[in-house]
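**Q** output the structure for:
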Amino acid sequence: MSTDIFKTTIKVAHQQLDARLLVPQSPIPGILFVHGWGGSQRFDLKRAHTIAGMGCICMTFDLAGHNASDQERQKVSREQNFQDICAAFDTLASHPMVDANSIAIVGHSYGAYLACLLSEFRAVRWLSLLAPALYPDEDWLAPKDQLKRSLLQDYRLQSHTPQDNRALHACSKFTGDVMLFEAEHDELIPRQTLLTYRQAFSQANSLTHRVLKESNHALDEKVAQRNYSVLLYRWIQEMIIGARIGHLPKDIA
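**A** The predicted structure is shown next:
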């Protein structure tokens, strides 16, 4: 890894010490966190803080209509939230220290669904999907809160292909690395949905599927949150930090 060297001084009592400041020229991987429907960035803030300490630049944000009044949330559509995640990704990618070709998205439920859609339009290298939701393409512009839950549940219990769903179509074209997290006692996302996503990632460089034992969709139990965090950190270290180390000179790596 190449570095820039800057001359500087360190002031101590009665003198100045000659010093050199070494700054890496190589940009740093970026990670965008996308929360679920009705949630907020608070869901991932602690994890983002920990991962930032591993050497990544992390961004959390609130989707439009979230972390706000119920009245605002009732009006927002999937199209609006898709534009939100596009703007968030572009903001992160434009940071001068971020490697625009080394960006991961960590999404939960609705946020994971949006992340898959985004991967077709932006240079996403890694996808971590926690209990990814799946929606039919119809009513894309309608307020998301007006979609009937009973119909959504029936849709998710069925098997679908990339030919009949935009999100799955994006997954079928994704060539990066994927981590799928399944909540063992998920009351909203049936196992069939996870299997549908898994089958769609036919061109992924790697795919890891982990079941979070004794966990529900929201990871309400502390043990479920801890297990998810530990597995996510390990995957981040292996995939993202590992890729960065792989670019180091052999005598360093």
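
**Q** for the rest of this, base every contact and every neighbour count on C-alpha atoms.
**A** Noted.

**Q** SS state for the nearest residue to A204 once chain neighbours are set aside?
**A** Counting by CA to CA, 6 or more residues apart in numbering, A204 lies nearest to T175, which is 4.2 Å off, once chain neighbours are set aside. Assigned with DSSP: H, G, I helix; E, B strand; the rest coil, T175 falls in the coil class.

**Q** next, count neighbours for T175.
**A** 17 (other CA atoms under 10 Å).

**Q** quick one more, to check against the first:
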Amino acid sequence: MAIQSEQVELQVEGESIAGTLVSPGSKMPGILFVHGWGGSQQRDLARARQITGLGCVCMTFDLRGHEKTESQRLTVTREQNLTDLLAAYDRLASHPAVDPGAIALIGSSYGGYLATLLTAHRPVKWLAMRVPALYWDDEWDTPKQALDRQRLNHYRQRILGPADTRALAACAEFAGDVLLVESEHDDYVPHNTLMSYRSAFVGAHSLTHRIVDGADHALSSEESQKAYSSILGTWIGEMVIGARLDRYPHYAPWYA
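**A** A predicted model of the protein is given here:
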């Protein structure tokens, strides 16, 4: 990796001393984590720290209606949460160390759904979704918590396409690399929903579909958590870090 050096002068008590700023000659990929409904950034922080060690800038955040803004849980809408995600993306993309042309989204459940919508508004190179939820387009301004659960269950059992919902339409336009992770025993996001997403990515550069055996929606067991971390880590290493090595062949982490 190319290293840039810049000679600087520091003013101290009326005198000037010399210094040198040494910085990477290339910018790093940015990775944005989007938690699910009822979750928080805390679930993503451990994985974010591990991935940052590979040479990425990672960001986690709490959607409105969660953690410090939990008082808004009954009123926050999908539109507001998408606005949250857009703000987080823009903050990450503006970081001086981030390559704005190399940004990945990692979304879980509701966060995966929001991530697909964001791809219609901002450039995304890699999209990883664990048990992505699916919603109809109507009632967009209705509080998310007020959406009919029974209707959602029936809706997600259907095989849907890009003409049926904005999320799948965004998937059809996505040209980057995709990871879909399914839980074998998911009571909230059934297999048919994953197949709707999978079928929608008609223009993706690559698509990887993995199933976590024995896992429920929340990855309640330690074994399931480890399995997902392994799947995600392998994919990130191949797609994101691999792409960086292709672009900057002399790059190597300092600890390699």
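
**Q** can you give me the TM-score here?
**A** TM-score for the superposed chains, counting by TM-score structural alignment, normalised by the length of the first structure: 0.91, backed by 242 aligned residues with a CA RMSD of 1.8 Å.

**Q** pretty sure the residue nearest to A204 of the first structure contacts Q203?
**A** Yes - with contact defined as CA atoms under 8 Å, T175 of the first structure counts as touching Q203 (5.3 Å).

**Q** ranges for the strands of the stretch 151-256 of the second structure?
**A** Assigned by DSSP state E, counting those that start in this stretch, the strands in the stretch 151-256 of the second structure fall at 177-183, 206-212.

**Q** so which of the ones you listed is nearest P96 of the second structure?
**A** If you check each of the strands of the stretch 151-256 of the second structure against P96 of the second structure by CA to CA, strand 177-183 wins as the nearest, at 24.4 Å.

**Q** that closest one vs the first structure, average distance?
**A** Here the mean offset of strand 177-183 of the second structure against the first structure after fitting is 0.2 Å, by mean CA distance after the TM-score superposition for the first structure.

**Q** the inter-axis angle of that strand versus strand 206-212?
**A** With axes from the mean of the first three to the mean of the last three CA atoms, to 10 degrees applied, the angle from strand 177-183 of the second structure to strand 206-212 works out at 20 degrees.

**Q** distance from the helix or strand hosting L105 of the second structure to the first structure after superposition?
**A** Per DSSP states H and E: L105 of the second structure is located in strand 98-108. Compared with the first structure after fitting, strand 98-108 of the second structure deviates on average by 0.4 Å (mean CA distance after the TM-score superposition for the first structure).

**Q** helices or strands up against that strand?
**A** Contacts defined by 3 or more CA pairs under 8 Å, 6 or more residues apart in numbering; DSSP states H and E place strand 98-108 of the second structure against strand 28-34, helix 78-93, helix 110-118, strand 126-130.

**Q** now these as CSV including mean neighbour count and distance to Y155 of the second structure?
**A** Shown next, in CSV, are those (neighbours: other CA atoms under 10 Å; distance: least, CA to CA, whole Å):
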stretch, mean neighbour count, distance to Y155 of the second structure
strand 28-34, 26, 23
helix 78-93, 18, 17
helix 110-118, 25, 14
strand 126-130, 26, 19
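
**Q** for G242 of the second structure, find the nearest of the ones you listed.
**A** Of all these, strand 28-34 comes closest under CA to CA, at 11.0 Å.

**Q** list the contacts of the closest one.
**A** With contacts defined as CA atoms under 8 Å, 6 or more residues apart in numbering, strand 28-34 of the second structure is touched by 41, 44, 48, 55-61, 85, 88-89, 92-93, 97-108, 111-112, 115, 240, 244.

**Q** any idea how far Y248 of the second structure is from P123 of the second structure?
**A** 21 Å (CA to CA, to the nearest Å).

**Q** including distance to M1 of the second structure, could the helices and strands packed on strand 98-108 of the second structure go into a markdown table?
**A** As requested, those are exported to a markdown table (distance: least, CA to CA, whole Å):
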| stretch | distance to M1 of the second structure |
| --- | --- |
| strand 28-34 | 11 |
| helix 78-93 | 21 |
| helix 110-118 | 31 |
| strand 126-130 | 22 |
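
**Q** these: which one's closest to Q225 of the second structure?
**A** Comparing those by CA to CA, strand 126-130 comes nearest, at 11.6 Å.

**Q** mean shift between that closest one and the first structure?
**A** Once fitted to the first structure, strand 126-130 of the second structure is off its aligned match by 0.3 Å on average (mean CA distance after the TM-score superposition for the first structure).

**Q** among the helices and strands packed on strand 98-108 of the second structure, which comes closest to D138 of the second structure?
**A** Nearest of these to D138 of the second structure, taken as CA to CA: helix 78-93 at 10.8 Å.

**Q** ok so, going back, so which of P123 and Y248 of the second structure has more stuff around it?
**A** Ranked by neighbour count (other CA under 10 Å), P123 of the second structure and Y248 place P123 first, with 17 against 14.

**Q** now T193 of the first structure: closest residue in space that isn't a chain neighbour?
**A** Counting by CA to CA, 6+ apart, R156 is the residue found nearest to T193 of the first structure once chain neighbours are left out, at 5.5 Å.

**Q** cool, and D164 of the second structure?
**A** W136 is the one closest to D164 of the second structure (CA to CA, 6+ apart), at 7.8 Å.

**Q** and if you look at N67 of the first structure?
**A** Closest to N67 of the first structure by CA to CA, 6+ apart is S40, at 5.6 Å.

**Q** hmm, the one you found is touching D62, no?
**A** Yes - counting by CA under 8 Å, S40 of the first structure touches D62, with 5.4 Å between them.

**Q** follow-up on the earlier one: how about residues contacting the strand holding L105 of the second structure?
**A** By CA under 8 Å, 6+ apart, strand 98-108 of the second structure touches 27-36, 57, 92-94, 112-115, 123-132, 240.

**Q** and if we set it to 7 Å?
**A** 27-36, 57, 93, 115, 124-132 (CA atoms under 7 Å, 6 or more residues apart in numbering).

**Q** ok so, going back, and the buried ones among the contacts of strand 28-34 of the second structure, selectable in ChimeraX?
**A** Here is the ChimeraX selection string for the buried members of the contacts of strand 28-34 of the second structure, based on 16 or more other CA atoms under 10 Å:
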select :41,44,48,55,56,57,58,59,60,61,85,88,89,92,93,97,98,99,100,102,103,104,105,106,107,108,111,112,115,240,244
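
**Q** who are the contact partners of M59 of the second structure?
**A** Contacts of M59 of the second structure (CA under 7 Å, 6+ apart): 31-33, 92.
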